[in-house]
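1. Show me the folded form of this:
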Amino acid sequence: MSIVKPQTTSLIDTLTQGFSTINRRLWVLIIPILLNVYFWYGPQVSLAPLTEGVLNFFEQQAEATGQTAAAQAYDSMRVMQQADLIQQFDMVGLVPRLSAYAVSGAQDGGLPLPGEVWAPLQPQRVVWTATNGSLAALLFLLITFMRIPLGVLFMSMLAGAVLAERESLRAWAVRTGLTGASLLGYLAILLAAILVLLVPLAFVAALFTLVVPLLGSLALLVLFTAVFWVRIYIGFTPEAIAVGRLDTIKALRTSYQMVRQHFWATIGLLALSFVISVGMGVLWGLLVGNTIGLILAVVGSAYIGCGLGAARMIFFRERATIHIPGTSKS
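-> Purely as a prediction, here's the structure:
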């Protein structure tokens, strides 16, 4: 007698199911569309006064040493000084946003690669300018906490669409409240880790760079590599909270276990999602130059982002070692 083992869905089928879920419930697009309209038509954020000193430093370094790295850093800082940074003030990252990309020309014999294009400041719109570090931190926290309720609502709506649940308004409100509480716990842990661990370690590594450049660069590389892999392993925590209805600690543990057990499938999904996001981002970059194109980019990016988000939830639901509503696991 043979035992039939359940087959996991291929990554392509998972992505297809994600977009099919959105096709059946297009109302999930409402929050991403509204948020992106706010980003592109609402108040802007500028850090120009804070970057002036750094800009002058890189300019002096480029002139004194002629180093390409210093010149590139100067160019990047100049772009940042003239850009609207409201979309970059996002620690939450739960709602898909419109990210425009452009393919740069090949330099020094390298391949042309796409890079995110920051929206330039528009003088006809309101600009919130951070003149000091305290005001910049206040703006960051204000914008972050403004997005949390939208992120909670979006994750709850998307999870309901993936699970294809029919529930009363009261049941939905209770589920959304529990999801919000767990997501707040997750964000609090992230913020604490950034303030207690990441910022001090990055500061120490930067000091090493000034004293022993090679050692400092190595320390920064190790730090960024560690952050990258931590993000990979705990990256499905929001999905565990929204779809699995777990508390914060269990969601973190389940995300880690799921990625560890399905490592290469996870890397494959993330790689496919990245290629789709960047590829479509190049298209959005071509469209945002005029009003009609911007509207198409806002709606299109919301659809792509929601489809990829639904695919992540389906991927997690199928592979998590817990019972999730709508699955046959016990």
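2. CA only for contacts and neighbour counts going forward, please
-> Fine.
3. Would you check that L223 makes contact with A202?
-> Yes: L223 is in contact with A202 according to C-alpha atoms under 8 Å; the separation is 7.4 Å.
4. Spell out which residues sit in contact with Y74, please.
-> Shown in contact with Y74 (C-alpha atoms under 8 Å, 6 or more residues apart in numbering): 55, 58-59, 62.
5. and if you look at A311?
-> 14-19.
6. Excluding chain neighbours, give the residue nearest to it in space.
-> Spatial nearest neighbour of A311, chain neighbours left out: G18 (4.1 Å); criterion: C-alpha to C-alpha, 6 or more residues apart in numbering.
7. Tell me the spacing between that neighbour and M313.
-> To M313, G18 is 8 Å away according to C-alpha to C-alpha, to the nearest Å.
8. coming back round to it: make sure the residue nearest to A311 is indeed in a strand.
-> No: under DSSP: H, G, I helix; E, B strand; the rest coil, G18 sits outside any strand and is assigned helix.
9. Next one: it from L210, what distance?
-> For G18, the distance to L210 - C-alpha to C-alpha - is 47 Å.
10. related to what we said a few turns ago, okay, and the common contacts of G18 and M313?
-> Shared contacts of G18 and M313 (C-alpha under 8 Å, 6+ apart): V162.
11. neighbours around the residue nearest to G307 when sequence neighbours are not counted, how many?
-> Spatially, and ignoring its direct neighbours in sequence, G307 is nearest to F19 (4.4 Å; C-alpha to C-alpha, 6+ apart). Counted with other C-alpha atoms under 10 Å, residues neighbouring F19 total 21.
12. can you check V174 too?
-> If we define neighbours as other C-alpha under 10 Å, then V174 has 12 of them.
13. can you tell me which helix or strand it belongs to?
-> helix 169-193 (DSSP states H and E).
14. list the buried ones in that helix?
-> Under the neighbour-count criterion of 16 or more other C-alpha atoms under 10 Å, helix 169-193 has 172, 175-176, 178-180, 182-184, 186-187 buried.
15. For whichever helix or strand comes after it, name the packing helices and strands.
-> Note on helix 169-193: by DSSP H and E, the next helix or strand toward the C-terminus is helix 199-211. On a contact count with 3 or more C-alpha pairs under 8 Å, 6 or more residues apart in numbering; DSSP states H and E, helix 199-211 meets helix 213-234.
16. Determine the set of other helices and strands touching the helix it packs on.
-> Packed next to helix 213-234, using 3+ C-alpha pairs under 8 Å, 6+ apart, are helix 199-211, helix 248-261.
17. Give me the distance from the helix or strand following it to the chain's centre.
-> Past helix 213-234, further along toward the C-terminus, the next helix or strand under DSSP H and E is helix 237-242. How far helix 237-242 lies from its chain's middle: 15 Å, per C-alpha atoms, centre = their mean, to the nearest Å.
18. Another for comparison:
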Amino acid sequence: MTGRLVGGVDLGATNLRAVVADGGGEVRGRARTETPAGDGDVVGRAVVRTLEDACGAAGVAPDDLAAVGVGSIGPLDRAAGAADDPPNVAAERIPLVAPLEDRCGCEVLLVNDCVAGAVGERYLADGGPDLTYVTLSTGVGAGAIVDGRPLRGHRGNAAEMGHVVVEPGGRECGCGGPGHWEAYAGGQSVPGFAREVARAEGVETGLDLADLDARTVFEADDPLAARVRDRLGAYNALGVAATVHAFDPAVVVFGGAIAVNNPDAVLGPVRERLPDLLAVDAPTVRLASLGEDAVLKGAVAAALTGGTGDPDGGP
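-> Predicted structure coming up:
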């Protein structure tokens, strides 16, 4: 089994990563670049090049791969094998399956990036048969494993929890909807939310509001940063509560750069607030065992199992 090689791709709004792994999930080569600005074809070509670079690092050719898994930002169009107008990038439609099939000559399994994260935690980190993976990164998303099977949905967009409403009539999300979880807790949204809090509530701050990023908000010892972190903790708890009521997981796993880099600030408020928001028992809330590689290794797991998440499946 370990002799078979597969590819894994993690297409995010900010970063694009690829690996080549063996049948046991061990990484043999990897590559990384920034997700390029431009139309969908530009991004699609960058995906192929990044996988080619990972193959080069592993000392193999793309057509040596038995399958390729792709964990991509959504929304997805499974039938077309593409990302369809994702809110956090400029490209309207990103072809993914066809360019990779043309280059590698093998099956390409496309899943939402958070579904990939859930699959990775389930099958490469023993996360159990009922878990939800939540990412706090450029945006907010989720993927669910229920009764041991990943939920994908009609077009590949099951568990798009970043677009649940946590503040009715609230700030506009990148998708255009009001008050979505992502409009507050996504890394692309945090600076704007902090500026709104500063203006509306007159919070004293020593931060440069014109040059603010999510990392500063989470790390700064500052009254404005502290207030925004408290608000984000409340919104994250509401989003997780909706997720728990929808999927009844035993475990909620947090991934993405914001969560991985600020585990206490992210997980602590959720653990504290969640029981009071639930009509069911609270699940375990923990950080992803695979860290920032959860989506990437989940894409590998999808390639190894034919996208089913079944350890006995695969191409």
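19. After superposition, what's the TM-score here?
-> Once superposed, the chains reach a TM-score of 0.27 (TM-score structural alignment, normalised by the length of structure 2), with 139 aligned residues with a C-alpha RMSD of 6.2 Å.
20. re the thing from before, quick check: helices, which of the contacts of Y74 of structure 1 are part of them?
-> Those of those mapping onto helices are 55, 58-59, 62, per DSSP state H.
21. need these in JSON lines with distance to G133 of structure 1 and neighbour count, can you?
-> Written out in JSON lines, the entries for those read as follows (distance: C-alpha to C-alpha, whole Å; neighbours: other C-alpha atoms under 10 Å):
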{"residue": "L55", "distance to G133 of structure 1": "16", "neighbour count": "20"}
{"residue": "F58", "distance to G133 of structure 1": "20", "neighbour count": "19"}
{"residue": "E59", "distance to G133 of structure 1": "22", "neighbour count": "19"}
{"residue": "A62", "distance to G133 of structure 1": "26", "neighbour count": "18"}
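22. from these, which two are the most distant?
-> Greatest spatial distance in the ones in helices among the contacts of Y74 of structure 1: L55 and A62, 10.6 Å, computed using C-alpha to C-alpha.
23. Quick check, the residue nearest to G307 of structure 1 in contact with L308.
-> Yes: contact criterion C-alpha under 8 Å: F19 of structure 1 and L308 qualify, at 7.3 Å.
24. Give the residues shared as contacts by these two.
-> Common contacts of F19 of structure 1 and L308 (C-alpha under 8 Å, 6+ apart): none found.
25. Remind me which helix or strand the nearest residue to V108 of structure 2 once chain neighbours are set aside belongs to.
-> With sequence-adjacent residues excluded and distances taken as C-alpha to C-alpha, 6+ apart, V108 of structure 2 is closest to V68, at 4.8 Å. Using DSSP H and E, V68 of structure 2 sits in strand 67-72.
26. who's in contact with that strand?
-> The list of residues contacting strand 67-72 of structure 2 from outside it, by C-alpha under 8 Å, 6+ apart, reads 5-12, 83, 100, 106-117, 295-296, 298-304, 307, 315.
27. If we use 6 Å, what do you get?
-> The contact list for strand 67-72 of structure 2, computed with C-alpha atoms under 6 Å, 6 or more residues apart in numbering, reads 6-11, 106-113, 116, 299-300, 302-303.
28. Mind checking which of the residues you listed are in strands?
-> 6-11, 107-112 (DSSP state E).
29. now, among these, which is nearest to P269 of structure 2?
-> Using C-alpha to C-alpha, those come closest to P269 of structure 2 at N112, 26.7 Å.
30. In contact with that closest one, which residues?
-> By C-alpha under 6 Å, 6+ apart, the neighbours of N112 of structure 2 are 71-72.
31. L296 of structure 2: what secondary structure?
-> Three-state assignment for L296 of structure 2 (three-state DSSP): helix.
32. how deep is it tucked in, by neighbour count?
-> L296 of structure 2 has 28 neighbours, counted by other C-alpha under 10 Å.
33. swap in V111 of structure 2?
-> Other residues near V111 of structure 2 come to 33 when the count uses other C-alpha under 10 Å.
34. Find the residue closest to it in space, skipping its chain neighbours.
-> Per C-alpha to C-alpha, 6+ apart, closest to V111 of structure 2 is G71, 5.2 Å.
35. And that neighbour, how far from D10 of structure 2?
-> 5 Å.
36. Compare the two and say which is more crowded by neighbours.
-> Neighbours per residue, other C-alpha under 10 Å: of G71 of structure 2 and D10, the larger number sits with D10, 29 against 26.
37. quick one, what contacts that one?
-> By C-alpha under 6 Å, 6+ apart, the neighbours of D10 of structure 2 are 16-17, 71, 296.
38. does W128 of structure 1 sit in a helix or strand, and which one?
-> Using DSSP H and E, W128 of structure 1 sits in strand 127-129.
39. what does D230 of structure 2 give?
-> helix 223-247.
40. Flag every buried residue along that helix.
-> Residues of helix 223-247 of structure 2 classed as buried: 224-229, 231-244, 247 (neighbour count, 16+ other C-alpha under 10 Å).
41. quick revisit: neighbour count winner among G18 and L210 of structure 1?
-> Set G18 of structure 1 next to L210 and count neighbours by other C-alpha under 10 Å: G18 wins out with 24 against 12.
42. So the more buried one is in contact with G307, correct?
-> Yes: G18 of structure 1 is within contact range of G307, at 5.0 Å (criterion: C-alpha atoms under 6 Å).
43. returning to what we had before: helix 248-261 and the helix holding V174 of structure 1, what's the angle between them?
-> If you take axes from the mean of the first three to the mean of the last three C-alpha atoms, to 10 degrees, helix 169-193 of structure 1 sits at 80 degrees to helix 248-261.
44. so what secondary structure elements neighbour helix 169-193 of structure 1?
-> Judged by 3 or more C-alpha pairs under 6 Å, 6 or more residues apart in numbering; DSSP states H and E, helix 169-193 of structure 1 is in contact with helix 248-261.
45. Direction-wise, compare the helix it packs on with helix 213-234 and give the angle.
-> If you take the same axes, to 10 degrees, helix 248-261 of structure 1 sits at 100 degrees to helix 213-234.
46. Now do helix 248-261 of structure 1: everything it contacts.
-> 182, 185-186, 233-234, 236-237, 240-241, 320.
47. Just put those in a markdown table and tack on distance to L218 of structure 1.
-> Below are the contacts of helix 248-261 of structure 1 laid out as a markdown table (distance: C-alpha to C-alpha, whole Å):
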| residue | distance to L218 of structure 1 |
| --- | --- |
| S182 | 36 |
| G185 | 33 |
| Y186 | 30 |
| Y233 | 23 |
| I234 | 24 |
| F236 | 29 |
| T237 | 30 |
| A240 | 34 |
| I241 | 36 |
| A320 | 36 |
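48. Of those, which is the nearest to F263 of structure 1?
-> Nearest to F263 of structure 1 among the contacts of helix 248-261 of structure 1: Y233, at 9.0 Å, using C-alpha to C-alpha.
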